[in-house]
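J.: what follows is a predicted protein model with its sequence.
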Amino acid sequence: MKIELQRALSDEDLLQYPCDCLVVGIAAEEGGASQTLLTSIDQASDGLLARLRSERELPRKAGQTLLLHAVAGVAARRLLLVGLQDVGTDDAIRFQKAARAAAAAIMGSRAVSIAWMVGNTSDRLMLSVLALQEADYRCDHYRKVEENPLERTACLFTATDDVSTQRRVAEAVAIAHGVALARDLGNAPANVCTPTYLGDAAKALAQHSACEVEVLGREEIGKLGMGAFLAVARGSAEPPQLIVVNYRGGQDGSAPIALVGKGVTFDSGGISIKPAEAMDEMKYDMGGAASVLGALHACVELKLPINVVGVIAACENMPGGNALKPGDVIRSLSGKTIEVLNTDAEGRLILCDALTYVQQRFSPALTIDLATLTGACVVALGNVHSGLYANDDTLATQLMAAGTKVGDRAWRMPLDDDYQEQLKSSIADVANLGGRTGGSITAACFLSRFVEGKWAHMDIAGTAWKGGANKGGTGRPVSLLAQFLVDAAAPV
């Protein structure tokens, strides 16, 4: 979808604006652009809106919409009314719900040219862009499509088209592109999106002069001493890849922000094999890697003045004659030994080596790892919030604030030392499993042993994809991550 930004027109001009769909919000407050426009529409249509209001058919709450065709006095072929009466000025979540409902209604029609009069502040315009781009996303690469998709254009009307508003919309478009990339990677079947495929996707970023990409294979990974990573990979015929993307948009010598992603392109569970039901969804176990690449894509598009390094440990977790076994003891890059109690707790094994690597090589200012790590996080938070763990309060606050801005929410979880007791091993430095209780917390505690300095871990097992009838990658938490980087790059 093409996004355009235009200074708001007069009510009379909007009534005569030629488009397929005019979208107008119905807010609670009197006055304002939407309210005066609604009055003009009502007058031009001989009291249509008043009749709908008296019959209680006008949408009121966020998520409610009404699509009208051929409204008298309105040049647009369709008029879409969107409920905003329960949406407060700073209520990003409810506004996002309304914007998504409006975008879905548009996509359910044949409208191609859209005039958008739903919130004209820069923050609401950003959420509108994200909602429109999300609804317009299609994954049609792997099936025969009978007709070409509609090429839609949305014109967003704003009270002011100053530089800051233009920049905010540009940021939203770039973030949406990063989300789409992550969704494409997640939705790709595991026989397509292999570790090598992820490496090639990263190399595409190297076309930008400020971006360098290295992809290391099995032998090079072995020479580095990444024993935990290779232990997970050895059951699969697919070669593992350590993918390093170094974006240098900031000052030379400035410590980078490090993003570390879990890239298990298919997770069978290994010897501790998963149940067959819904195992196809384990192609999404590279959601952390996809999020790193999506966030870096936004960085590149916006040319952010910041240094960011992305490190992805990519492999499959498969059973086989050479596969890792329960009870094995392996040595990580850090030198710590790990007793493997369950081979399906593999994400933390590849991440611990990736975390050690990024700190040894890049000495980052802070580190954020992203992983579809535990089913326990899904039980705790469902698919609404991503689980957020951090050893620094300021970092946690910044990440949560970034998520709120773009409607990509996270919830901070505990990281108390008391949980570390569950990871004791009788024969190694640490066990890779802490038992059934607090499973997402003990997984984060495991990772905390392999980091120094500011660090955050995001467990996105419940948010990176949706199952069931609407199965597909969501691209979360690219929006949160990219907004965090935008905020970090902003001048103080």
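T.: Happy to help now that I have it.

J.: when you work out contacts or count neighbours from here on, use the C-alpha atoms and nothing else.
T.: Will do.

J.: how near is the closest residue to Ile273 other than its chain neighbours to Arg152?
T.: Distances taken as C-alpha to C-alpha, 6 or more residues apart in numbering put Asp344 closest to Ile273, at 7.0 Å, once the chain neighbours are dropped. Distance, Asp344 to Arg152, by C-alpha to C-alpha, to the nearest Å: 43 Å.

J.: show me which of these two is the more surrounded one.
T.: The neighbour comparison of Asp344 against Arg152 (other C-alpha atoms under 10 Å) goes to Asp344, with 24 against 16.

J.: just to check, that one is in contact with Val264?
T.: No. Using C-alpha atoms under 8 Å, Asp344 makes no contact with Val264, being 11.2 Å away.

J.: contacting residues for the residue lying closest to Tyr137 once chain neighbours are set aside?
T.: Nearest non-adjacent residue to Tyr137, counting by C-alpha to C-alpha, 6+ apart: Ala180, 7.1 Å away. Listed by C-alpha atoms under 8 Å, 6 or more residues apart in numbering, the contact set of Ala180 reads 134, 137, 294, 475.

J.: comparison target below:
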Amino acid sequence: MEFIVKNARPETLKTATLVVPVGEGGALGASAKAIDSASAGAISALLKRGDLAGKLGQTLLIHSLPALKAERVLLVGIGKDSELTDRQLRKVASAIYSNLKTLAGSDAVLALDELQVKGRDSYSKTRLLVEILADAGYCFDRFKSTKAEAISLKKLTLLAGKANLADVERASQHAQAIVNGMSLTKDLGNLPPNICHPIFLAEQAKALGKAFKGLKVEVLDEKKIKELGMGSFYAVGQGSAQPPRLIVMQYNGGKKSQKPYALVGKGITFDTGGISLKPGAGMDEMKYDMGGAASVFGTLRAVLELQLPINLVCVLACAENMPSGTASRPGDIVTTLSGQTVEILNTDAEGRLVLCDALTYTERFKPQAVIDIATLTGACIVALGSHTSGLLGNNDELIGQLLKAGQQADDRAWQLPLFDEYQEQLDSPFADIANIGGPKAGTITAACFLSRFAKKFNWAHLDIAGTAWISGGKDKGATGRPVPLLTQYLLDRSQA
């Protein structure tokens, strides 16, 4: 869908549908008043008659209002509050899209510039609105014999005042790049695991490198992974017929002297649990265990589209965790790239085993900050549910920047503690470290494990086990998170 920004009086515009907000009790803003005046009080008459109460998310479609060039006007209720919350804005935007997608006509004009959203200026309000509307049109029907019916809507025009026209245009551009990144993340996550395996992800990285100039792509195969001494990473993939791949993508949009930011993604393209086999119920959703890697793909795509003036390195540890005669076993001890040894007590705690070697590998780029993203622990879903990502790390400034970015992007994270006391749960009598820390504080001990491989840089860990996809039922599917959070963090760094 195309989004354009225009400064114009709404009552003068020719369009298939003109969208105007109305407050509860019939309160009219400037746009609604102008349209009401041009149409000789037609809107006021409808509201007085009780056709629309103006409650949040209510809509009323009016055809052929006199003296207007718009074919129809869609009134949308915004409630009684003078300022909307982010969640209320989402409800208003969803109501608008639900109506527009059912109508004929290829365009619509949104006279929503006067909406006030708590804690948001014109830029951030518009960006969130465009993200919601653009993302609402996502559909994954690649494997359906009958495709979803195409909607007529192709263009949305956002009205803005002269004073904030530049901010609204910038917001629209950023939002569309973020949604394009989210769509890539969703597509990769929703693909079946017989198609989306480590070699396939490596091919997608190379395709991204061809599509965007300035992206350097390197793929390390299983032989190179083993030769480098990434024994932990190699152990996870050794039970599968699909060989592991380490994917490295470098974007240099900043000065040569600038140290890069690094994103490290867990890319377990299917997780059976290995020898520590998972229960069968819901195992199909373990194709989403590469959600961390998918979100790095999506964030990088957004950065490439916006050509941000930063340097960024993305390291993806991709493997398939399968049980077989060659699979690693509980009790095995492996040597990581860092030289530390790990006793594998549970082969279903495999994400940290691939990430630890990826984190050590990332040291060579001398990054100024490293963020790893992983669908790492079911314990994170127990702690935070499916609304909030878990966040831990070794640098308070970096943690604060990510929390702020999540708030700004409405893609929130919540910090969990990383106290030294938790480290003791990972003690092993046979190796330097065990790969699990028992039933208590599973999300924290998983991060404690990773922290031992992140001592040479500022590091944060995002556990997206609860937020990367919607589980079960007809609405099952990848969410595209945390692409908005990560892109916002990099936008903030590019503007610092």
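T.: Looks like it arrived, so ask away. In this text the structure is predicted, and so the values were computed from the model without any measurement.

J.: list the contacts of the residue nearest to Ile273 of structure 1.
T.: For Asp344 of structure 1, the contacting residues are 267-274, by C-alpha under 8 Å, 6+ apart.

J.: what is the nearest of these to Lys223 of structure 1?
T.: Closest approach to Lys223 of structure 1 among the contacts of Asp344 of structure 1 (C-alpha to C-alpha): Gly270, at 24.1 Å.

J.: show me the contacts for the counterpart of that closest one in structure 2.
T.: By TM-score structural alignment, Gly270 of structure 1 lines up with Gly274 in structure 2. Gly274 of structure 2 sits next to 239, 321-324, 327-328, 347-348 when contact means C-alpha under 8 Å, 6+ apart.

J.: name the element Gly274 of structure 2 belongs to?
T.: Under the criterion DSSP states H and E, no helix or strand holds Gly274 of structure 2.

J.: if we can go back for a sec, any of the contacts of Gly274 of structure 2 buried? List them.
T.: In these, burial by neighbour count holds for 239, 321-323, 327-328, 347-348, counting by 16 or more other C-alpha atoms under 10 Å.

J.: skipping its backbone neighbours, what lies nearest the aligned partner of Pro193 of structure 2 in structure 1 in space?
T.: By TM-score structural alignment, Pro193 of structure 2 lines up with Ala190 in structure 1. When the adjacent residues along the chain are set aside, Ala190 of structure 1 lies closest to Lys283, with 5.4 Å between them (C-alpha to C-alpha, 6+ apart).

J.: how many other residues sit next to the residue opposite that neighbour in structure 2 once aligned?
T.: Aligned by TM-score structural alignment, Lys283 of structure 1 pairs with Lys287 of structure 2. Look at Lys287 of structure 2: counted by other C-alpha under 10 Å, it has 24 neighbours.

J.: Lys287 of structure 2 against Leu188, yeah?
T.: No. Counting by C-alpha under 8 Å, Lys287 of structure 2 does not reach Leu188; the two are 9.6 Å apart.

J.: residues in structure 1 aligned with stretch 304-316 of structure 2?
T.: Using TM-score structural alignment, stretch 304-316 of structure 2 lines up with residues 300-312 of structure 1.

J.: do a quick rundown of the helices in the stretch 351-492 of structure 1.
T.: Ranges of helices in the stretch 351-492 of structure 1, per DSSP state H, counting those that start in this stretch, are 375-381, 393-406, 439-448, 478-489.

J.: the ones you listed: which one's closest to Lys336 of structure 1?
T.: helix 439-448 (11.4 Å).

J.: pull the residues that contact that closest one.
T.: With C-alpha under 8 Å, 6+ apart as the test, helix 439-448 of structure 1 has contacts from 348, 351-352, 373-377, 389, 413-415, 417, 419-420, 422-423, 430, 432-434, 457, 459.

J.: what helix or strand does the counterpart of Gly47 of structure 1 in structure 2 sit in?
T.: Under the alignment (TM-score structural alignment), Gly47 of structure 1 pairs with Ser44 of structure 2. Ser44 of structure 2 is part of helix 42-48, with elements assigned from DSSP H and E.

J.: then Phe297 of structure 2?
T.: Secondary structure (DSSP H and E) places Phe297 of structure 2 in helix 291-306.

J.: re the thing from before, between all of the contacts of Gly274 of structure 2, which two are separated the most?
T.: Across the contacts of Gly274 of structure 2 (C-alpha to C-alpha), the longest gap, 13.9 Å, separates Ser324 and Asp348.

J.: can you work out which residues contact both of those two?
T.: 274-275.

J.: okay if I get the helices of the stretch 351-492 of structure 1 as JSON lines plus distance to Leu205 of structure 1 and mean neighbour count?
T.: Putting these into JSON lines (distance: least, C-alpha to C-alpha, whole Å; neighbours: other C-alpha atoms under 10 Å) gives the following:
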{"stretch": "helix 375-381", "distance to Leu205 of structure 1": "31", "mean neighbour count": "18"}
{"stretch": "helix 393-406", "distance to Leu205 of structure 1": "24", "mean neighbour count": "19"}
{"stretch": "helix 439-448", "distance to Leu205 of structure 1": "28", "mean neighbour count": "24"}
{"stretch": "helix 478-489", "distance to Leu205 of structure 1": "15", "mean neighbour count": "23"}
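
J.: out of those helices, which comes closest to Gly310 of structure 1?
T.: Checking those against Gly310 of structure 1 by C-alpha to C-alpha gives helix 478-489 as the closest, at 12.1 Å.

J.: mean deviation (superposed) between the closest one and structure 2, please.
T.: When structure 2 is superposed, helix 478-489 of structure 1 averages 0.7 Å from its matched positions, counting by mean C-alpha distance after the TM-score superposition for structure 1.

J.: which bit of structure 2 covers that helix?
T.: By TM-score structural alignment, helix 478-489 of structure 1 lines up with residues 483-494 in structure 2.

J.: from the rest of the structure, what touches that stretch?
T.: For stretch 483-494 of structure 2, the surrounding residues in contact (C-alpha under 8 Å, 6+ apart) are 178, 181-182, 185, 295-296, 298-299, 302-303, 308-310, 401-402, 405-406, 408-412.
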